[in-house]
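> sequence first, then the predicted structure:
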Amino acid sequence: MPGFIIDLDGTMYAGTDPIPEADRFIREIRGQGWPFLYLTNNSSAAPEHVAAKLQSITGIETDASQVLTSAMAAARYITEDRRGRRVFCVGESGLRQALEEAGFVLTDDSPDYVVQGIDRDFTYAKLEQAVRHIRSGARFIQTNPDHLLPMEGRLIPGAGSIAAAIKTASEAEAVLIGKPSSIIMRYAIERIGLPAGDIWVIGDNIRTDIGGGIAAGCRTALSLTGLATPDNCEALIASTGIRPDITCVSLMELFRLLKDAEA
């Protein structure tokens, strides 16, 4: 029985538009009883908001239990790391909520961790504070490496761009949580409950989705519906050295291949 770790933006929807056949794919794998999880590097939104957005755009019935965000994974990681309960947070409501729900105290006074995600209210003052705390011994946690994000037909700076400023000034490397990190992939595989080799990681980003899936020992399917397209996929594969198990122009193509393999 296969399981699925499924990216969202570029795979299930593009901005506020549904990806064709994505809704049918979910209905079909549900009908087969195949387990799946939506995995996103987005740290800005709580899982219930991610689920509501997916349902609103695609019509797919979704609840928060089917979503794992980089914010949730970051909160779990520092819970297991056990260096303390005080966190300086550079991020938005989804990250703050995940940390507070895990029992951490958000503070700008002698934190044990600096946890950083996308922050569209990022300022020089926040940069100065984050750097000061890290140079004083706080551990630097980066939710995801995305340098750019698609937004209404344009690209905007992502969490990775903010992290680059903090890393440069603090002269410290961060613990990376989101895709392609093994940390979030390990948590996602655990949630699916199958061996990694039985799980397909599906996404449109060859570096984060496919690279993370390969490193975790999963099967991989590059969806040519977002960052990767039929026109650029071979160039992306050549430039990254990352080759998915299959490429598909729609998720239903993947479903049909798996059904034929079971027949």
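Yep, that arrived.
> switch to C-alpha atoms for all contacts and neighbour counts from now on
Fine.
> what comes up buried for stretch 71-91?
The neighbour-count check on stretch 71-91 (16 or more other CA atoms under 10 Å) flags 71-79, 85-91 as buried.
> which ones among the residues you listed map onto helices?
71-79 (DSSP state H).
> how about those residues in TSV, adding distance to residue 62?
Shown next, in TSV, are these (distance: CA to CA, whole Å):
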residue	distance to residue 62
71	19
72	17
73	20
74	23
75	22
76	22
77	25
78	28
79	27
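> let me know the closest of those to residue 139.
Sorting these by distance to residue 139 puts residue 78 at the head of the list, at 9.5 Å, by CA to CA.
> enumerate the positions of stretch 174-192 that are buried.
174-185, 188-189, 191-192.
> again with stretch 116-125
With burial defined by 16+ other CA under 10 Å, the residues of stretch 116-125 counted as buried are 116-119.
> and the helices in the chain?
Under DSSP H, the chain gives helices at 22-32, 47-58, 70-81, 93-101, 124-135, 159-170, 182-192, 211-215, 233-240, 251-262.
> show me what contacts the most centrally placed residue in the chain?
Closest residue to the average C-alpha location of the chain: residue 41 at 2.2 Å, with CA atoms, centre = their mean. Neighbour list for residue 41: 69-70, 143-144, 178-179 [criterion: CA atoms under 8 Å, 6 or more residues apart in numbering].
> mind checking which of the residues you listed land in strands?
Residues of the contacts of residue 41 located in strands (DSSP state E): residue 69.
> I'd like the contacts of residue 41 written out as CSV, with distance to residue 2 added.
Listed next are the contacts of residue 41 as CSV, based on distance: CA to CA, whole Å:
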residue, distance to residue 2
69, 22
70, 24
143, 28
144, 27
178, 23
179, 21
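> nearest to residue 59, of the contacts of residue 41?
residue 69 (20.4 Å).
> can you tell me the closest non-neighbouring residue to that closest one?
residue 40 (5.0 Å; CA to CA, 6 or more residues apart in numbering).
> tell me how far stretch 6-18 lies from the chain's centre.
13 Å (CA atoms, centre = their mean, to the nearest Å).
> stretch 19-30 now?
Chain-centre distance of stretch 19-30: 20 Å, with CA atoms, centre = their mean.
> residue contacts, residue 48?
Contacts for residue 48 (CA under 8 Å, 6+ apart) come out as 63-64.
> please repeat the previous calculation with a cut-off of 10 Å.
54, 62-67, 94 (CA atoms under 10 Å, 6 or more residues apart in numbering).
> could you dump the residues you listed to JSON lines with distance to residue 158?
Compiled in JSON lines, the contacts of residue 48 are given as follows (distance: CA to CA, whole Å):
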{"residue": "54", "distance to residue 158": "21"}
{"residue": "62", "distance to residue 158": "26"}
{"residue": "63", "distance to residue 158": "26"}
{"residue": "64", "distance to residue 158": "24"}
{"residue": "65", "distance to residue 158": "26"}
{"residue": "66", "distance to residue 158": "24"}
{"residue": "67", "distance to residue 158": "20"}
{"residue": "94", "distance to residue 158": "15"}
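> below is structure B, check it against A:
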Amino acid sequence: MNGFLIDLDGTLYRGHEPIPHAAAFIAWLQAERLPYLLVTNNSSRTPEQVSEHLLALGIEVPAAAVYTSSQAAAQYLTEQRGVRQRVHMIGEAGLRIALEAVGFDLVETTPDYVVQGIDRSFTYAKLTEAVRHLKDGATYVLTNPDRMLPSDGGLMPGAGSLAAAITAASGVEPVVIGKPSPIIMAYAIERLGLPAADVWVIGDNVHTDIRGGAVSGCRTALVLTGVATPDNVQEQLASAGLTPDLVCTDLQHFMDQFQTPAN
């Protein structure tokens, strides 16, 4: 049996618009009883909020089938914690709720960790505060490295763009949790309960989704509906130095390819 780790932004939707065939693809997985998990680098929403957002777009997915980079960051910190549990957070509700759910104390002073995700109210003051904590010895944890995200009006800066400023100012490199890091991939594969070789990673970003799948020993399918498009796909593949198992115009194309005898 195959399992599926599926990206969200640029794969199932763009902002508040569903991507064609996304609902049919999820319905197909459910009808065929194929195990799947929606794995997103977006740290801003909780799984429940993701589920609600998808439902508003006509895509019915339970919150239990959503795994975010915030959840993965909280899981990672729980494994590392020991007596260190003071966290200075730069991020939004999804990250705050994930950290609080596993018992971390969110603080403004003397943190053990600086945990950063996307923060659309990021300021120079927040940059300064994070840098000072890192200079004082806090461990830097980044939910995801995405420098750009697809949205309603086009691409927008992601958590990785904020991290670039923090790293440049502090000289401290973060522990990266989200795709393509093997950290989130290992957690997601474990949740599916399948060998990595039986798992397909499907996404629109060569540098995060496809690389994450490749380094984890999964099969990979690139869909040209988000960061990668029919116009830029060759440039994207060349810059990443990767060759996905499948390159598909959209999720319907993936279903057609997957159901051929070769697969």
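On my side now, so go ahead. The model shown is predicted, which means the values in this text are computed figures rather than measured ones.
> just to revisit the earlier point, which one among the buried residues of stretch 116-125 of the first structure gets closest to residue 138 of the first structure?
Closest to residue 138 of the first structure, out of all of these and judged by CA to CA, is residue 116, at 12.3 Å.
> for the closest one, which non-adjacent residue is closest in space?
Closest to residue 116 of the first structure by CA to CA, 6+ apart is residue 90, at 4.5 Å.
> go ahead and confirm that neighbour touches residue 118.
Yes: Residue 90 of the first structure is within contact range of residue 118, at 7.6 Å (criterion: CA atoms under 10 Å).
> common neighbours of the two, please.
By the contact definition CA under 10 Å, 6+ apart, residue 90 of the first structure and residue 118 are jointly contacted by 142, 159, 162-163.
> next, give me the two most distant ones among those residues.
Maximum pairwise distance in these, criterion CA to CA, is 9.6 Å, between 142 and 162.
> so what sits against both of the two?
What both residue 142 of the first structure and residue 162 touch, as defined by CA under 10 Å, 6+ apart, is the set 90, 116-118.
> let's have these in TSV, adding distance to residue 232 of the first structure.
Below are those laid out as TSV (distance: CA to CA, whole Å):
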residue	distance to residue 232 of the first structure
90	34
116	31
117	29
118	27
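> inside strands: which ones of these?
90, 116.
> now flag whichever of the shared contacts of residue 142 and residue 162 of the first structure is closest to residue 167 of the first structure.
Looking across these and measuring by CA to CA, the closest to residue 167 of the first structure is residue 116, at 11.2 Å.
> residue 228 of the first structure versus the closest one, what's the distance?
Distance of residue 116 of the first structure to residue 228 of the first structure, given as CA to CA, to the nearest Å: 27 Å.
> quick revisit: for the helices of the first structure, give me JSON lines that also has distance to residue 8 of the first structure.
Formatted as JSON lines, the helices of the first structure follow (distance: least, CA to CA, whole Å):
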{"stretch": "helix 22-32", "distance to residue 8 of the first structure": "10"}
{"stretch": "helix 47-58", "distance to residue 8 of the first structure": "8"}
{"stretch": "helix 70-81", "distance to residue 8 of the first structure": "13"}
{"stretch": "helix 93-101", "distance to residue 8 of the first structure": "16"}
{"stretch": "helix 124-135", "distance to residue 8 of the first structure": "29"}
{"stretch": "helix 159-170", "distance to residue 8 of the first structure": "17"}
{"stretch": "helix 182-192", "distance to residue 8 of the first structure": "14"}
{"stretch": "helix 211-215", "distance to residue 8 of the first structure": "15"}
{"stretch": "helix 233-240", "distance to residue 8 of the first structure": "19"}
{"stretch": "helix 251-262", "distance to residue 8 of the first structure": "12"}
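> tell me which of these lies nearest to residue 3 of the first structure.
Residue 3 of the first structure lies closest, by CA to CA, to one member of the helices of the first structure: helix 182-192, at 6.7 Å.
> elements contacting that closest one?
Under the contact criterion of 3 or more CA pairs under 10 Å, 6 or more residues apart in numbering; DSSP states H and E, helix 182-192 of the first structure touches strand 3-6, strand 36-40, strand 67-69, helix 70-81, strand 175-176, strand 199-203, helix 211-215.
> of all the ones you listed, which lies closest to residue 263 of the first structure?
strand 3-6 (17.2 Å).
> ok, average deviation of the closest one from the second structure?
Following the fit onto the second structure, the mean deviation recorded for strand 3-6 of the first structure is 0.3 Å by mean CA distance after the TM-score superposition for the first structure.
> show residues contacting that strand.
Applying CA under 10 Å, 6+ apart, the contact partners of strand 3-6 of the first structure are 12, 29, 33-40, 67-68, 185, 188-189, 191-204, 209, 213, 218-221.
> which residues touch residue 40 of the second structure?
Contacts of residue 40 of the second structure by CA under 10 Å, 6+ apart are 5-9, 47, 50, 66-70, 144, 178-179, 184, 203, 209.
> please redo it, this time with the cut-off set to 6 Å
7-8, 68 (CA atoms under 6 Å, 6 or more residues apart in numbering).
> skipping adjacent residues, who's closest to the residue nearest to the centre of the first structure in space?
Excluding its sequence neighbours, the residue lying closest to residue 41 of the first structure (CA to CA, 6+ apart) is residue 70, at 4.9 Å.
> my understanding was that that neighbour contacts residue 43; is that so?
Yes: Residue 70 of the first structure is within contact range of residue 43, at 5.3 Å (criterion: CA atoms under 6 Å).
> for the buried residues of stretch 71-91 of the first structure, which one is nearest residue 246 of the first structure?
For the buried residues of stretch 71-91 of the first structure, the closest approach to residue 246 of the first structure (CA to CA) belongs to residue 73, at 27.4 Å.
> identify the residue of the second structure aligned to residue 99 of the first structure.
Residue pairing (TM-score structural alignment): residue 99 of the first structure is matched to residue 99 of the second structure.
> I am finished for the moment; much appreciated.
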